[in-house]
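Asker: what follows is a predicted structure for the sequence shown.
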Amino acid sequence: MSGLSPGFAIQRGFSEAHRDDTAVLFWQAFSGKLGKILAPHDRALEWLRRILDPAFAISAVDESGDLLGLAGFKTSEGALAGGSLADLAGVYGWTGALWRGALLSVTDRDVNPDLLLMDGIFVADHARGRGVGTALLDAIVEEARKRGKSGVRLDVIDTNPRAQALYERRGFVGVSTEETGIFAGLFGFCSALRMERRFAQSPSNSAVDR
């Protein structure tokens, strides 16, 4: 995958030169949700550097080669932010890994074989307003089509109305809401809206939007 938008390119994966930047951007985007579990900050970044998998990522890079943003996805083969209990233990020790792993499992989402699951999207602060997020989201949709999926699924938390508005503009609709219940204080949000963008099948069996 390679596409050029004004001032930046969309490409599959991320380079090893961008691994540190990817970890930082991921943490900036999701520390509000995962900060109490993965703290302290330096260990969280160390863990992210270990586990982020470019095979399940699409990135935006500017003309100077700097990382502007990234979108991840999850399949039955893996995810952008996957990793194992051993990866957690390598950073936090086994005691720290066991309770962190149990809490992280609360946020895990099952894969639907018919839908590509987006596994996070984030844009550097200095790149906001340039259409990077929209281009990455469209690239995820393209990835789903190439994989023969019937659509894309994602989740957006109730404290992120800006992201929800973007998804709605790109054809996503809400299908269900999941409450965090007793974990609301831990994760920093009360509910997550599941959204989908489904494709129809044309007579030639190529996916088109419903």
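Answerer: Okay, I see it.
Asker: hey, let's count contacts and neighbours off CA atoms from now on
Answerer: Noted.
Asker: contacting residues for the residue nearest to Thr159 when sequence neighbours are not counted?
Answerer: With Cα to Cα, 6 or more residues apart in numbering as the criterion, Thr159 has its nearest non-adjacent residue at 6.3 Å, and that residue is Phe189. Applying Cα atoms under 8 Å, 6 or more residues apart in numbering, one finds that Phe189 lies in contact with Lys33, Ile157, Asp158, Thr159, Thr180.
Asker: next one for the comparison:
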Amino acid sequence: MPASPFSIRNGFPEAERQRAADLFWKAFSGKLGKILSPEQKALALLRDLLDPAYAICAIGADGRLLGLAGFKTSEGGLTAGGLKHLAGIYGWPGALWRGLLLDLLERPVEKGVFLMDGIFVAAEARGQGVGTALLKAVEAEARARGQARVRLDVIDTNPRARALYERAGFEAAGVEETGIFSGLFGFSSATRMEKRLA
């Protein structure tokens, strides 16, 4: 049996921080682009913000980051920064309005629910099982922490991701509309998807 072309591990290598920021931005700029642009500042924010303590990653045989799944707990999350982080990049006026809008996208941590905080796979690594392996690792982490369910949210403009989650056993558990903010966020609704752990 051939060796896997990637390995799954907790955190992400510090040497891959810039790549993690780049991949995050490619995955979520459609959702966050109008709020965090210009791209140069968004990438600077992500480089500073991404916390490996709340990440599980896929690393290729060459040491390159191929994908990452983030999660959020009551202690913190992959992207759990605050106004101070935003102000360091955008200044206080820019931080205040961006912070208010980003708060609309926040999801609270719930007892018994392991909350995912983004998942992405590099374009060149898609179709190799990286996303599926990351989801399995997230489930294992949730079980290790004594959680009964895993939750994520998928936007209506990302049917490919939703199909992956459904294949992995996630089921829709509710829908939230963005209403008047749909043009700003670039999507009209987000579906809450959950998987109950055995």
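Answerer: Here it is on my side, so go on. Small disclaimer: the values here were computed from a predicted structure and weren't measured.
Asker: which two among the contacts of Phe189 of structure 1 are spaced furthest apart?
Answerer: The largest separation in those, counting by Cα to Cα, is between Thr159 and Thr180 at 12.7 Å.
Asker: those two: which is more packed in?
Answerer: Neighbour count, other Cα atoms under 10 Å: between Thr159 of structure 1 and Thr180, Thr180 has more, with 17 against 13.
Asker: can you show me the helices along structure 2?
Answerer: For structure 2, helices defined by DSSP state H occupy the ranges 17-36, 39-49, 83-103, 130-144, 159-167, 182-185.
Asker: state the distance from the spatially most central residue of structure 1 to Trp99 of structure 1.
Answerer: To find the centre residue of structure 1, average its C-alpha atoms and take the closest one (Cα atoms, centre = their mean): that gives Gly120, at 1.3 Å. Summarising the geometry, the distance separating Gly120 of structure 1 from Trp99 of structure 1, computed by Cα to Cα, to the nearest Å, is 23 Å.
Asker: Arg49 of structure 1 now?
Answerer: With distances defined as Cα to Cα, the gap from Arg49 of structure 1 to Trp99 of structure 1 amounts to 20 Å.
Asker: these two: which has the busier surroundings?
Answerer: It is Arg49, of Arg49 of structure 1 and Trp99, that has more neighbours when counted by other Cα under 10 Å, with 18 against 12.
Asker: for that one, list the residues it contacts.
Answerer: Residues in contact with Arg49 of structure 1 (Cα under 8 Å, 6+ apart) are Arg19, Asp20, Thr22, Ala23.
Asker: most neighbours of all the residues you listed, which one?
Answerer: Neighbours were tallied for each of those (criterion: other Cα under 10 Å), and the maximum of 27 neighbours falls on Thr22.
Asker: that one corresponds to which position in structure 2?
Answerer: Under the alignment (TM-score structural alignment), Thr22 of structure 1 pairs with Ala20 of structure 2.
Asker: same thing with Val123 of structure 1?
Answerer: Using TM-score structural alignment as the criterion, the counterpart of Val123 of structure 1 in structure 2 is Val121.
Asker: skip the chain neighbours and tell me the closest residue to that match.
Answerer: The shortest distance from Val121 of structure 2 to any residue that is not its chain neighbour, by Cα to Cα, 6+ apart, is 4.0 Å, and that residue is Gly67.
Asker: ok, the one you found to Arg9 of structure 2 distance?
Answerer: Taken as Cα to Cα, the spacing of Gly67 of structure 2 relative to Arg9 of structure 2 amounts to 11 Å.
Asker: compare those two and say which is more crowded by neighbours.
Answerer: For Gly67 of structure 2 versus Arg9, the count of surrounding residues by other Cα under 10 Å is larger for Gly67: 28 against 15.
Asker: now do the contacts for the more buried one.
Answerer: Gly67 of structure 2 touches Cys57, Ala58, Ile59, Ile119, Phe120, Val121, Ala122, Ala125, Val130, Gly131, Leu134, counting by Cα under 8 Å, 6+ apart.
Asker: can you pull the contacts of Thr134 of structure 1?
Answerer: Leu166, Arg170.
Asker: tabulate the contacts of Arg49 of structure 1 (TSV), appending distance to Gly3 of structure 1.
Answerer: Converted to TSV, those look like this (distance: Cα to Cα, whole Å):
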residue	distance to Gly3 of structure 1
Arg19	21
Asp20	23
Thr22	20
Ala23	23
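Asker: check these and tell me the two furthest apart.
Answerer: For the contacts of Arg49 of structure 1, with distances taken as Cα to Cα, the pair at the greatest spread is Arg19 and Ala23 (6.3 Å).
Asker: overlap in contacts, those two.
Answerer: With contacts taken as Cα under 8 Å, 6+ apart, the residues that reach both Arg19 of structure 1 and Ala23 are Arg49, Leu52.
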